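[1] The following block contains a protein sequence and its predicted model.
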Amino acid sequence: MGLSRALVSSLRWKKRSWKAMIRGRRKRRRGGDDWIAPEIPWEIEIEIEILLRLPAKSLMRFKCVSKLWSCLIHSRYFCNRYLTVASPPQPPNLYMSLVDQLEPARVIVGTRESVLLSLSSSSSTDGAEYLSPDLILAQLGGLHMVVIRGLIFYSVPTEPCSIYNPTTGQFITLAAINPKISAPKGFSKHYSFGYDPVLDQYKVVCTFLIASKKRKRITSSEHWVYTVEAGGSWKRIEFNGPAHCPARPGLCINGVIYYLASTCMSRDIVVSFDVRSEEFNMTQAPDDALPAYGKPVGVGFIEYGGKPAILDHTNLVPMGLVELWVLEDGGKWSKKSLVLKPCQMHLVANNMSLLVHGTTINGEVILAPISFFSPYYILYYDLQNNDLRKVEIRGIPDHWFSKPDMNVLMYLTQLDESESIIHLEI
């Protein structure tokens, strides 16, 4: 407490210097707006270094100390520095979202039951690892969750998409879109979330599409982008490629969103969207990775070594075989095959269908059973070391297991809470 009072006293004496630092200056250049921080007195630099080493949740509480302190913690300058020096590093939490999927005709917007669980790792008396919720948030969460710099983006069928910051508690819902295309029985939509490190901007991309009655042929698609900022709105962008349906949530790698998509043609594609320039590009998927339309369950789209990759785990359960295609520089694909160790085959011996839920910060692939049952477990597959481990999830509210299995939609993602200090000001 003595340290906090000393810092508050020092901040008040240097109020003008603090405000000058936080406001900063912007210099217009052809490439965009570049942040230029003013010169900071060395005494303030020392105090900033102390604050940078506090846990994120403590900083959120310290916003109440004064307006000055709150302004500093929420400044872009402080947030961007915090991402590089925050300590001590806390183990990332796994977030689990459960949504009660009802018939569309019976759903009223805002009445669908959902819950978001923050799961932390623990160990039992026999040394077995398991996950249990340390936070349960009702009416939050959804499908296709994407985490970027501590922000959770998710969408729910028939409802607008949302962004949630677990540390600050800030929650926003984006405005609805009125697409130009129309169909007698409506259309479907798919979202992607990305971040541009150059302009320090978050953007959401939405794809609307219309398919034939049998949903085997996509007839048309339309693309919109939303810049997450004060006064942000949706705008339509052109795409010169074929109409397509995103088959998986997008990945954002170094300012580029990648997603796997199905087209009306026989071959699938990987679509890339540059968050800064808002331009699309396409790369043909390897023929042997996606041999038939409608094979999304056994195929995942993940980040591997800082590059987008297609993971085919169709034969993991019966044969212990996994195949990985990595998109290398220049648009070429490299293939890697893995065979599960015999001593770990019992982990996948129940013939359960699995779905890929992305990767952890350490690069492990998250695999989870499609059916929702108790006790529920997930698998972590380390592709680098070809190692598989099974972790049980405990503490899920019991009434979720009493729902019809096909009604419960579930999604998992991992979040590093040291990153979620980022202030999302709308």
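    Happy to help now that I have it. Numbering: from 1, shown residues only.
[2] Only C-alpha atoms from now on, for both contacts and neighbour counts.
    Noted.
[3] where along the stretch 251-400 of the chain do the strands fall?
    251-253, 256-263, 269-274, 279-284, 299-304, 307-312, 321-327, 333-339, 354-359, 364-369, 376-382, 387-393 (DSSP state E, counting those that start in this stretch).
[4] Let me have those in CSV, adding distance to Gly32 and mean neighbour count as columns.
    CSV is the format used below for those (distance: least, C-alpha to C-alpha, whole Å; neighbours: other C-alpha atoms under 10 Å):
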stretch, distance to Gly32, mean neighbour count
strand 251-253, 20, 23
strand 256-263, 17, 24
strand 269-274, 15, 21
strand 279-284, 16, 15
strand 299-304, 28, 23
strand 307-312, 26, 22
strand 321-327, 29, 20
strand 333-339, 33, 14
strand 354-359, 32, 23
strand 364-369, 36, 21
strand 376-382, 40, 18
strand 387-393, 45, 16
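[5] Tell me which other helices or strands the strand or helix carrying Ser97 touches.
    Per DSSP states H and E, Ser97 falls inside strand 93-100. Secondary structure elements in contact with strand 93-100, counted by 3 or more C-alpha pairs under 8 Å, 6 or more residues apart in numbering; DSSP states H and E, are strand 114-123, strand 408-415.
[6] Please compare the first structure with the one that follows:
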Amino acid sequence: MNSSSLISNNDLILEILSRLPSKSVTRFRCVSKLWASMLCSLYFKELFLTRSSAKPRLLFAIIENGDEDAEAGCGVWSFFSLPQLEYPYEQSPSTSLVVAAAEFHVRFSPDSLKINHYYNVRHCSCGYASGLFYIHGNRCQARPALICNPITGRYEILPERYTYRKAYSFFGFDPVEKQYKVLYMAYPYGPGRHRILTFGYGDMRWRKINCSLRHEVKSDGVCINGVLYYLGDASDSIHVSSDDVTLHYVIVCFDVRSEEFTFIEVERFCRLINYKGKLAVIYWEDDEDVYEICNGSKDLEKYLEENLEVDATNELHVWVLEDVEKQEWSRYAYTWTDDKFFRRHVSFAGATVLGEIVFSVRKYTPKQPFYVYYFNPERKTLQRVEIQGFGEAFKTSCSIRTFVNHVEDLNVNDLELLKSVHPPLEETDYEGNSDSE
């Protein structure tokens, strides 16, 4: 076979592989050194990103918390995904119901870590950055943190270190150096120092890092263009009053590459999302820090049931940070009434690349429909989408975290980063049937 035929055959192989899901591409890297080289080439990465398999997806992490005192069945995580709707209002009027099927990827609990999930960030941290997923649970359950590929099931457990039981940690990605980092922020009223770890090749170790502002963490983190953002409460450190309003909330901005902190003051409690590549804060008019009110109680559902009216006005505020240096915001407010939208049951999942704000039901209950909602700020319309495909493997209600814009970064070689492969759990499949004969 001459060299021109070989090149032609290789191009044909790459063309075929570019149309496969990323999970399959990862497997083909192991065929040979030649295939690994071809699939890590810039040409293939650009080709892959033009195919439908690389379009943004909704990622669902379903957590079976089980019995905290049990030796098994505690902290089992299952990952599903499906393509995000593109222009959902052109496919179907917002008054109708769209149905979509989720694809199952992996169900595991590596090394029996037993990481239960809590929506309170004081007890469980979850993070997503550039195709990888991060979990860090309560110290009483699991001191090690876990980074995994939610599609392939490959994972790595971070070096163990002492953490106070109210652990705060975040996951970020530097797109320039192609490095993932884990940031641990010590509880301001407990022992310990802030630490950071560069996740990657060679020995990983926790390094000390200093932050000039004492604050308590109030939200999960969101990483945008190499900067990690989260909400903090610095009321014990700063008191800036303006128009009889005391400003004590700050957005903590951590540059993943330089490892430097900066801060942006905000007027109130809010959530943070990536809105078309810019930081945005989002909140309801009557929003409040329910975790602080409940003081870490597991009775959050009861509180929401008793204190949030079903027919409450949905007045949504979105502030988009237009100029980081000048801290200038574009502010928008949207009000709509929709009887199929119950705020006490949903959480913010984020915004799609087209600017659709996505809400997701917070719990999955077997034999009951599960919904996500696409809100179009320009049209002020809400499209409900029923997600099917979770099956009946879950016998009780489960916590669920939904993430938008999942696309694996083929510029990152996760075969080098994630050296462990978890065998699939075999108790049940996702059609409600037993795998054993």
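    Everything's here; your move. Quick caveat, the model's predicted, so the values are computed rather than measured.
[7] Mind checking the TM-score on these two?
    After superposition, the two chains reach a TM-score of 0.70 (TM-score structural alignment, normalised by the length of the first structure), with 356 aligned residues with a C-alpha RMSD of 3.8 Å.
[8] re earlier: could you dump the strands of the stretch 251-400 of the first structure to CSV with distance to Trp400 of the first structure?
    Rendered in CSV, the data for those read as follows (distance: least, C-alpha to C-alpha, whole Å):
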stretch, distance to Trp400 of the first structure
strand 251-253, 29
strand 256-263, 31
strand 269-274, 35
strand 279-284, 40
strand 299-304, 26
strand 307-312, 30
strand 321-327, 32
strand 333-339, 35
strand 354-359, 19
strand 364-369, 15
strand 376-382, 11
strand 387-393, 13
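[9] re earlier: which of the helices and strands packed on strand 93-100 of the first structure sits most buried?
    Across those, averaging neighbours per residue (mean count of other C-alpha atoms under 10 Å) puts strand 408-415 on top, at a mean of 22.
[10] Aligned to Arg384 of the second structure, what sits in the first structure?
    Counting by TM-score structural alignment, Arg384 of the second structure lines up with Lys390 in the first structure.
[11] which ones are touching Leu116 of the first structure?
    Contacts here follow C-alpha atoms under 8 Å, 6 or more residues apart in numbering; on that basis Leu116 of the first structure touches 95-98, 136-141.
[12] mapped onto the second structure, which of these hold?
    Retained in the second structure by both residues aligned by TM-score structural alignment, their matches' C-alpha atoms under 8 Å are the following of these: 95-98, 136-138.
[13] mind checking how far the match of Arg384 of the second structure is from Asn315 of the first structure?
    18 Å (C-alpha to C-alpha, to the nearest Å).
[14] With Cys245 of the first structure instead?
    Taken as C-alpha to C-alpha, the span from Cys245 of the first structure to Asn315 of the first structure is 25 Å.
[15] more crowded one of the two?
    Cys245 (26 against 13; other C-alpha atoms under 10 Å).
[16] Where does that one sit: helix, strand or coil?
    strand (DSSP: H, G, I helix; E, B strand; the rest coil).
[17] Between the contacts of Leu116 of the first structure, identify the one with the most neighbours.
    Neighbour-wise, these (other C-alpha under 10 Å) top out at Gly141, 28 neighbours.
[18] can you pull the contacts of that residue?
    Neighbour list for Gly141 of the first structure: 97-99, 114-116, 154-155 [criterion: C-alpha under 8 Å, 6+ apart].
[19] Skipping its backbone neighbours, what lies nearest the equivalent of Trp224 of the first structure over in the second structure in space?
    By TM-score structural alignment, Trp224 of the first structure lines up with Arg195 in the second structure. Excluding the flanking residues, the one nearest Arg195 of the second structure by C-alpha to C-alpha, 6 or more residues apart in numbering is Lys208, at 4.6 Å.
[20] do Gly226 of the second structure as well
    The shortest distance from Gly226 of the second structure to any non-neighbouring residue, by C-alpha to C-alpha, 6+ apart, is to Asp174 (4.5 Å).
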